[in-house]
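Asker: one predicted model, sequence on top.
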Amino acid sequence: MSAHANGFRRFAKARSAVVATIVLAVTIILAIGAPLIFKADAFAMVGKPFLWPGTDPRFPLGTDMFGRDILTGIVYGARVSLLVGLAAATISTALGIAAGVVSGYFGGWADHALMRVTELFQTMPPLVFVVTIVAILQPSVVSIVVAIGFTSWTQTARLIRAETLRIRESEFVQAAFALGLTPVRIVVKHVLLNAISPAIVTGTILAGSAILTEAALSFLGLGDPNVMSWGSMIGAGRQVLRTAWYIAAIPGFAIVLTVLAITALGNGLNYFLDPRAAD
């Protein structure tokens, strides 16, 4: 309990992380409660087109070229962005941890094979790789999550491999091996628990990157056409960028704010999990 208390104290000292937590908590609450907060769907044409923010109290952020409420689109778009970020980061982190632990602990042919596969993935431009997978699977939230998750695990794999190599040579792991513990038990009970902290921090970075990638795909017209996303809002707004720049700028600001908040939260988690980071 004292270790957790010290971790919370270190986290609380990082004011940016605390603010980021509040911002993300509010965003998540709004995203979950979107159907209850807004009566109309994000695609519904509810007002006069090209209403600037502050013009009509019914539409605080204005309307787009089709008369759709931008505030409703922002809140519904948060559902897609957060879902993609969380799911893709979970998949890539899980793959990276599995590959890194197996490669670092067992070594030999397993290490050689996994590192060659890792290098193969790293040689491919990530966005081009994701675009190819989404185009093959057909654009949808699921295909976007799968594409991002299966192309973003290499950084985590290398990080966990390095941590596993260090932990494998530690005295407590050698003692566990001498006591006759099976390799699987040693990996789960000792190696994984001590190596997972940096993976969690890296996962927050991957979540922010996944949100940016989803926005880029939607901007290019490869997003799920059945859901409203921040990237698709920016893509639609580029057609009237000179006359109604706010249509693209507002969802763009939402992306920047969310990614910055996730990055700051990752730094806070680093303080929470690693006492050396606060020194």
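Answerer: Structure received.
Asker: switch to C-alpha atoms for all contacts and neighbour counts from now on
Answerer: Will do.
Asker: is it true that residue 135 touches residue 224?
Answerer: No - Residue 135 is beyond contact range of residue 224, at 11.4 Å (criterion: Cα atoms under 8 Å).
Asker: which one of the two is surrounded by more residues?
Answerer: residue 224 (20 against 14; other Cα atoms under 10 Å).
Asker: below is structure B, check it against A:
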Amino acid sequence: MKSLCLAFPLRGNARMWLGGGVLTALILVAILAPWLAPHDPVEQSLLNQLLPPAWFAGGDPNYPLGTDALGRDLLSRLLFGTRPALLVMLAGAAASALVGVALGIFAGYFGGKVDAVISRVLEVFMSFPPMLLAIVLAAVIGPGLMTVIMAVIIIGWTRFCRVIRGEVQALKEQDFIMSARAIGMRPLRVVLHEILPNVLPIMMVLFGLEMGRAIVVEAILSFIGFSSSSVATWGGIIADGRAYINQAWWVLAAPILVIIIMVLSLNAFCDGTQQAVDPVLQR
């Protein structure tokens, strides 16, 4: 457990600060969306259809980022769209990590029949294109945020399991693991006190990457209509604006830019976090 006690080298860790700042901002926006949004995200105004952003000619200061084809305020819809994105990102990535890491450790440490069974299940899931599997699942269960979260879990746990399994297989042959087993330390204690701290850095990197993938999956499934129709989502905004790309490109540009910024920030955050918790990178 010594590696868990290392102090985070926060000074000079610009990636961690940048990514953490954007993630914190996302959480605050999701919480404060009802107070930050200038309008109701579902309120329609046919007199204000496809208004450009306020700094463009013909823009309205009451609609800072413009409006969509139904006259709904784009800024308000983006702010409220952080709520389903945050829910899918955190819940989907956390559940994927929990399932994948647990199965990966079992398969890598115990080997034999346990490894064979888990590996066959892993191969079955990885044989299907991830997004196709998510779409089929969403079509079977029906639309809704819970469906999107389950789709993220179904396609995300395999990455954790495959990587952690390989890491554990390499670790269990190390001298300190063999010494722990030789003195009679129980398997659960070996896993918790010796193996888990050493796979923590790669787990945190995978978790950060999975959060970024979860945002993209949520946007894709929302785009094709498998998210809740009563909730403003970034993918739903893109779907609504694709028919008006020639006359109102800002409806598409705004949510796409937000998604890109979020994914890049999460990647930076997980890179910085790995540097903070990995003693090898610290040296």
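Answerer: Now that the structure is in, tell me what you want to look at. Just so it is clear, the model here is predicted, and its values are computed rather than measured.
Asker: quick one: the helices in the stretch 51-200 of the first structure?
Answerer: Taking DSSP state H, counting those that start in this stretch as the test, the helices found in the stretch 51-200 of the first structure are 70-106, 108-123, 126-137, 141-149, 154-168, 171-178, 183-186, 192-219.
Asker: counting neighbours, what do you get for residue 260 of the first structure?
Answerer: Residue 260 of the first structure sits with 17 neighbouring residues when counted by other Cα under 10 Å.
Asker: dead centre of the first structure: give me the residue that sits there.
Answerer: Closest residue to the average C-alpha location of the first structure: residue 207 at 1.0 Å, with Cα atoms, centre = their mean.
Asker: what's the closest non-adjacent residue to that one?
Answerer: Nearest-residue entry for residue 207 of the first structure: residue 85, 4.2 Å, with adjacent residues in sequence omitted and distances by Cα to Cα, 6 or more residues apart in numbering.
Asker: returning to that earlier point: the equivalent of the residue nearest to the centre of the first structure over in the second structure and residue 217 of the second structure, how far apart?
Answerer: Alignment note (TM-score structural alignment): residue 207 of the first structure maps to residue 211 of the second structure. Distance, residue 211 of the second structure to residue 217 of the second structure, using Cα to Cα, to the nearest Å: 10 Å.
Asker: likewise residue 156 of the second structure?
Answerer: Using Cα to Cα, residue 156 of the second structure is found at 10 Å from residue 217 of the second structure.
Asker: kindly report the same for residue 201 of the second structure.
Answerer: Residue 201 of the second structure sits 24 Å away from residue 217 of the second structure, going by Cα to Cα.
Asker: between those two, which one's more packed in?
Answerer: When neighbours are counted by other Cα under 10 Å, residue 217 comes out ahead of the other of residue 201 of the second structure and residue 217, with 25 against 22.
Asker: skipping adjacent residues, who's closest to the more buried one in space?
Answerer: Nearest non-adjacent residue to residue 217 of the second structure, counting by Cα to Cα, 6+ apart: residue 152, 6.9 Å away.
Asker: how about the aligned residue in the first structure for that neighbour, what does it touch?
Answerer: Counting by TM-score structural alignment, residue 152 of the second structure corresponds to residue 148 in the first structure. Each residue near residue 148 of the first structure by Cα atoms under 8 Å, 6 or more residues apart in numbering is listed here: 88, 92, 130, 210, 213.
Asker: and which of these is nearest residue 249 of the first structure?
Answerer: Distance to residue 249 of the first structure, by Cα to Cα, is smallest for residue 213 among the contacts of residue 148 of the first structure, at 17.5 Å.
Asker: the closest residue to residue 153 of the second structure other than its chain neighbours and residue 151 of the second structure, how far apart?
Answerer: Excluding its sequence neighbours, the residue lying closest to residue 153 of the second structure (Cα to Cα, 6+ apart) is residue 96, at 4.8 Å. From residue 96 of the second structure across to residue 151 of the second structure, the span is 10 Å (Cα to Cα).
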